[in-house]
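Give the three-dimensional model of this entry:
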Amino acid sequence: MFNKEFQEKLGLAQVTSYIKGQRIQWLGHIMRRSEEETISAVMEWKPGGKGFGGRLRKRWLNMVEEDLEALGVQERKEFVQDLERWRDIVITARTLLES
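Okay, the predicted model is just below:
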């Protein structure tokens, strides 16, 4: 029996789903902090200067935004202040079985 079959029979979410939920939870924690705090500045920081060749690397924030889009969340700033709705989003992300 493969892991995916085992998880489906038991109704368990995949590890990747849990990690996505953790990323979304951390984003909410950061966004509810004051903008004067260092963590907020670091999250929004974009490095300047000449980059390396090739495609641009994904930032952590880009990955979380993709996770939220997959869940149908377009405006994270609206949801993040409503802690109950944000928790529902985190739980949905953690328990989602990926195909």
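
rest of the way, CA atoms for contacts and neighbours
OK.

Contacts only, for residue 25.
86, 87, 90 (C-alpha atoms under 8 Å, 6 or more residues apart in numbering).

just these now: which is nearest residue 71?
residue 90 (9.8 Å; C-alpha to C-alpha).

elements contacting the helix or strand that contains the closest one?
Per DSSP states H and E: residue 90 is located in helix 83-95. Judged by 3 or more C-alpha pairs under 8 Å, 6 or more residues apart in numbering; DSSP states H and E, the packing partners of helix 83-95 are helix 15-31, helix 76-80.

tell me the angle of the longest one relative to helix 83-95?
If you take axes from the mean of the first three to the mean of the last three C-alpha atoms, to 10 degrees, helix 15-31 sits at 160 degrees to helix 83-95.

Another sequence for comparison is provided below:
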Amino acid sequence: MVWDGEAGEWRRRHNHKLIAFLGLLPISNVIRSQRLQYDGHNARMEEKRLTRRVMLGKPIGTRPRGRPRKRWMDNLTEDLGILEIDPNEWMKLAEDRALWRRTVKAAMDPPGPSPPE
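Here you go, the predicted model:
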């Protein structure tokens, strides 16, 4: 809450206004960027490394009943969709460190609608 001297009353500040006022980035953009940075690192690993095998492997067995849990690759596919990158070509893109670094930086401020005023 903040005091509005002109109106003579208290008013609420919403998150999107606070983010704009303080010049901060939304936390979801920062998380997306960090996740893509790690995925690029993982994509450049040797194929025998455990983390890469886990990321690209298929688990054996059945899933429990109910809604499936969101997997890491589901988040990656969603992030790539926001940045308009083909999910089948991202590993080739990650091989070029400079290009992937620009992609990670672009994830901080993806295209899309701006928050309401």
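
Point out the most buried one among the helices and strands packed on helix 83-95 of the first structure.
Among these, helix 15-31 has the highest mean neighbour count (mean count of other C-alpha atoms under 10 Å), at a mean of 18.

Residue 47 of the first structure corresponds to which position in the second structure?
Superposed on the second structure with TM-score structural alignment, residue 47 of the first structure falls opposite residue 59.

check contacts around its match.
Contacts of residue 59 of the second structure (C-alpha under 8 Å, 6+ apart): none.

For the residue nearest the centre of the second structure, give its distance to residue 71 of the second structure.
Central residue of the second structure (C-alpha atoms, centre = their mean): residue 32, 1.7 Å from the mean position. Applying C-alpha to C-alpha, to the nearest Å, the value for residue 32 of the second structure to residue 71 of the second structure is 14 Å.

same question, residue 58 of the second structure
Counting by C-alpha to C-alpha, the gap from residue 58 of the second structure to residue 71 of the second structure is 12 Å.

Excluding covalently adjacent residues, which one is nearest to the aligned residue in the second structure for residue 22 of the first structure?
Alignment note (TM-score structural alignment): residue 22 of the first structure maps to residue 34 of the second structure. Leaving out its chain neighbours, the residue that sits closest to residue 34 of the second structure by C-alpha to C-alpha, 6 or more residues apart in numbering is residue 104, at 7.6 Å.

Would you mind measuring from the one you found to residue 46 of the second structure?
From residue 104 of the second structure across to residue 46 of the second structure, the span is 21 Å (C-alpha to C-alpha).

For these two, work out which one has more neighbours and name it.
residue 104 (22 against 11; other C-alpha atoms under 10 Å).

isn't that one right next to residue 33, touching?
Yes: if you go by C-alpha atoms under 8 Å, residue 104 of the second structure and residue 33 touch, sitting 5.2 Å apart.
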